[in-house]
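K.L.:
what follows is a predicted protein model with its sequence.
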Amino acid sequence: MSQFLPSPPALPLTLTDQMGRRVVVPYPPRRIVSLVPSQTELLFDLGLGARVVGVTKFCIHPAEARQQATIIGGTKNFDFEKIAALKPDLIIGNKEENYQEGIEQLAAHYPVWLSDISNLTDALRMIRQVGVLVGAKAKADQLAANIKLAFAQLSPPQKPVPAAYFIWRKPYMVAAAGTFIDDMLGRAGFANVFAPQQRYPEVLAEQLTAATPRVILLSSEPYPFGAKHIAEFQAICPPAQIQIVDGELFSWYGSRLQHSAAYFTELRAAIVS
C-alpha cells in the first residue's frame, strides 16, 4: 500500500453568516479569498495564512499577505477572472466594505460568508464565527476573550469629551451614528457631536463650527490625514484640539482590536493633557 494517501475529502459545513444567509462550506476550507483587510489580518493571526490564496490590494496587514496571495482587485471592484483561477472554496467579505452586485456574482459560484458589523459585540461575534468557519475555534475564542477583557478594563471618563471624527476631505465626511467608529469613540471616552446623523455624512465647515467639538480627530484612513491638515481644521474651529489618530485602531474590526483599548487609553491621556 502506498504511503502517499490522498487527503480525505472535505465535509460540508452549513453556517449562517451575519447577514442571516445560509452558507455551505467544504470543511475545513483550504482555498480562502478574503475581500476585507481586517478579516485578512484575522485569518493570518488565526494561523490560516497558508490557506489564504486571494486578498485585496488594501490588505496591508500582515505584509506577507499581498506577497504570497494573489491580489484580486479592491474591496469594491473584484477581478472575477483572477478569483475564478484561484478556485476558492470559501470567500469572506463584509456588507459595508464590499459591493452588493459583486458579492451576488461571486455567491452564484462560490460559498461567500459575509460579516455585518456596527459595534464591538458584532466584531467579537464575527471573530468567533470565523474561527468555527475555518477550523480555528479555540484560537478565535481566546482572541475574542482577550479583546473583550481589554475593553472591559477601559476606565471611561466621568464626562465624555465632545469630538468629531473625520474620515474624508473634499468633501468633509465624518463618522456618525450606526458606524463601528461611533461605537469605538464611545468606548474611548468621546461623545460624537455628529451622532444625531447617520453613517458617513458630508458636513460643511460651518456645521463643524456649530457643533463645537472639544476635539477633532483626523483619521489616518481612508483619507490620509496628516500634520499638514491640522491648521486647516484649527482655522475652522479655533477652540478645538486637533489630533491625528490611527484609523486602523478605530475601524478595523478583526484581530487588530487587541491593540485598540491600550491605544484609546494613551489617546485619552494626550487629549486630557
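P.N.:
Received it, and whenever you're ready, just let me know what you need.

K.L.:
make it CA atoms for all contacts and neighbour counts henceforth
P.N.:
OK.

K.L.:
what's the distance between Ser260 and Leu43?
P.N.:
Computed as C-alpha to C-alpha, to the nearest Å, the Ser260 to Leu43 distance reads 18 Å.

K.L.:
any idea which element Leu218 lies in?
P.N.:
Element membership for Leu218, per DSSP states H and E: strand 215-219.

K.L.:
now do the buried residues in that strand.
P.N.:
Val215, Ile216, Leu217, Leu218, Ser219 (16 or more other C-alpha atoms under 10 Å).

K.L.:
need those residues in JSON lines with distance to Pro12, can you?
P.N.:
Output for the buried residues of strand 215-219, formatted as JSON lines (distance: C-alpha to C-alpha, whole Å):
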{"residue": "Val215", "distance to Pro12": "51"}
{"residue": "Ile216", "distance to Pro12": "49"}
{"residue": "Leu217", "distance to Pro12": "46"}
{"residue": "Leu218", "distance to Pro12": "45"}
{"residue": "Ser219", "distance to Pro12": "42"}
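
K.L.:
against that first model, consider the following:
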Amino acid sequence: MIRRVVSLVPSLTEAVAASAPELLVGATDWCTHPAELEVVRVKGTKNPDVRRILALRPDLVLANEEENRPADLAELRAAGLHVLVTHIRTLPQALTELDRVLRTCALPRPPWLDEAAEAWAEPPALPPCRAVVPIWRRPWTVLGRETFAGDLLARLGVVNLYAEHSERYPRIPLDELHAQRPDLVVLPDEPYRFTADDGPEAFAGTPAALVDGRSLTWYGPSLVEAPARLSAELRAAFR
C-alpha cells in the first residue's frame, strides 16, 4: 500500500497532487505546482537531500531518468526505498508513464489524462517553420534529438533544426545558430528564464516566440492547456 510519496520531479508532483495531495510527504524546491502544496522540501532534482528523504520514510520515490542523477537514485535504492523512474522523450511516452505512476500509487485514472490526450490529438498547429530552441545561454544550449519539448513543438508545426543532432542538448555557438537562418527562435522561460529583454536581442531580425516553459517541458495536468497556449505564443511571434 502506497501511503507516503516523495517526488523528485515537478511534473510528477503536480500529477499526484491533482488526485491525492495527501500522499505527498516530500518534493523538491522546484515543485511549484500546485502552489498551495505543503510538504517537506528535499532540495533540488540534481542535489536531493537523501538524508531528509530517508527520514520521511516514503513508500515510493518518484524520479525521472533525465531530471535525476543515477547516483542519487542508487543511494535511495541501497537504503531500501522503492524508486520508480520514468522515461519520457515523447508525448505518448508521457501519457503512458503518467498512467503508470498513478496506477503505482493506486489512484484511479484522472479525467485530465484523457483530456490531455484529446487536446493533443489535433493541436492547433502553425504551417511548418524552421526553428532553433535555446534552453540556456552562457553557453548557448539548444534542444537536440529525442526531447519531450521537441516532440511537442513538432506537433505544433515547429521543425527543430537540431532534431538530428547527435546530442540531446548540444552547445552551439551563437554565430552557428544564426548561420542556420531559422524562421523562428523559440525561447521558453525555463530552465533558463528568457524574457523580452533577455534572449530576443541575440536574434535580431528573426521572429522570437517567448513561450511558457511549464507548457513546453512539464508532463502532467498542464498538458491539457499546453497546445492552445503554446500555439498562441508561437503565432504571436509572427504578428
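P.N.:
Arrived safely, thanks for sending. Just so it is clear, the model here is predicted, and its values are computed rather than measured.

K.L.:
TM-score of the superposed pair?
P.N.:
Overlay of the two chains. TM-score (TM-score structural alignment, normalised by the length of structure 2): 0.94; 237 aligned residues with a C-alpha RMSD of 1.4 Å.

K.L.:
got a list of contacts for the strand holding Leu218 of structure 1?
P.N.:
Applying C-alpha atoms under 8 Å, 6 or more residues apart in numbering, the contact partners of strand 215-219 of structure 1 are 161-167, 225-226, 233, 240-247, 271.

K.L.:
for the helix or strand that it is followed by, buried residues please.
P.N.:
Toward the C-terminal end, the helix or strand that comes next after strand 215-219 of structure 1 (DSSP H and E) is helix 230-236. By 16+ other C-alpha under 10 Å, the buried positions in helix 230-236 of structure 1 come out as Ile230, Phe233.

K.L.:
how about the helices in structure 1?
P.N.:
Applying DSSP state H to structure 1 gives helices spanning 37-45, 65-68, 80-86, 100-107, 120-134, 137-152, 180-187, 205-211, 230-236, 247-251, 260-272.

K.L.:
quick one, which of those gets closest to Gln198 of structure 1.
P.N.:
helix 180-187 (10.0 Å; C-alpha to C-alpha).

K.L.:
residues in structure 2 aligned with that closest one?
P.N.:
Alignment note (TM-score structural alignment): helix 180-187 of structure 1 is matched to residues 148-155 of structure 2.

K.L.:
one more: stretch 121-134 of structure 1?
P.N.:
Aligned by TM-score structural alignment, stretch 121-134 of structure 1 falls on residues 92-105 of structure 2.

K.L.:
what residue of structure 2 is the furthest out?
P.N.:
Here structure 2 reaches farthest from its C-alpha mean at Gly205, the gap being 28.8 Å by C-alpha atoms, centre = their mean.

K.L.:
tell me the contacts of the aligned partner of that residue in structure 1?
P.N.:
Using TM-score structural alignment, the partner of Gly205 of structure 2 in structure 1 is Pro239. Residues counted as contacts of Pro239 of structure 1 (C-alpha under 8 Å, 6+ apart) are Arg214.

K.L.:
from Arg214 of structure 1, how far off is Pro239 of structure 1?
P.N.:
Distance of Pro239 of structure 1 to Arg214 of structure 1, given as C-alpha to C-alpha: 7 Å.

K.L.:
again with Ala191 of structure 1
P.N.:
For Ala191 of structure 1 relative to Arg214 of structure 1 (C-alpha to C-alpha), the value is 10 Å.

K.L.:
overlap in contacts of these two?
P.N.:
Common contact partners of Ala191 of structure 1 and Arg214 (C-alpha under 8 Å, 6+ apart): Val161, Pro162, Ala163.

K.L.:
now, which of these sits nearest Glu64 of structure 1?
P.N.:
Closest to Glu64 of structure 1, out of all of the shared contacts of Ala191 and Arg214 of structure 1 and judged by C-alpha to C-alpha, is Ala163, at 35.8 Å.

K.L.:
in structure 2, what residue corresponds to the closest one?
P.N.:
Counting by TM-score structural alignment, Ala163 of structure 1 corresponds to Ala131 in structure 2.

K.L.:
what's the top strand by length along structure 1 packed up against?
P.N.:
Longest strand in structure 1 by number of residues (criterion: DSSP state E): strand 161-168. Secondary-structure packing of strand 161-168 of structure 1 (3 or more C-alpha pairs under 8 Å, 6 or more residues apart in numbering; DSSP states H and E): strand 173-174, strand 190-192, strand 215-219.

K.L.:
so how much does the longest one differ from structure 2 once superposed?
P.N.:
On superposition with structure 2, the mean distance recorded for strand 215-219 of structure 1 (mean C-alpha distance after the TM-score superposition for structure 1) is 1.1 Å.

K.L.:
my guess is His178 of structure 2 contacts Phe203, does it?
P.N.:
Yes. Using C-alpha atoms under 8 Å, His178 of structure 2 is in contact with Phe203, at 7.4 Å.

K.L.:
residues contacting Ala65 of structure 1?
P.N.:
Here Ala65 of structure 1 is in contact with Thr40, Gly49, Val55, Cys59 (criterion: C-alpha under 8 Å, 6+ apart).

K.L.:
cool, and Ser222 of structure 2?
P.N.:
Taking C-alpha under 8 Å, 6+ apart, we find Ser222 of structure 2 in contact with Arg214, Ser215.

K.L.:
what residue in structure 1 is paired with it?
P.N.:
Looks like Ser222 of structure 2 aligns to Arg256 there (TM-score structural alignment).

K.L.:
quick one: contacts for the match of Ala163 of structure 1?
P.N.:
Neighbours of Ala131 of structure 2 in contact, by C-alpha under 8 Å, 6+ apart: Val158, Val159, Asn160, Leu161, Pro182, Asp183, Leu184, Val185, Val186.
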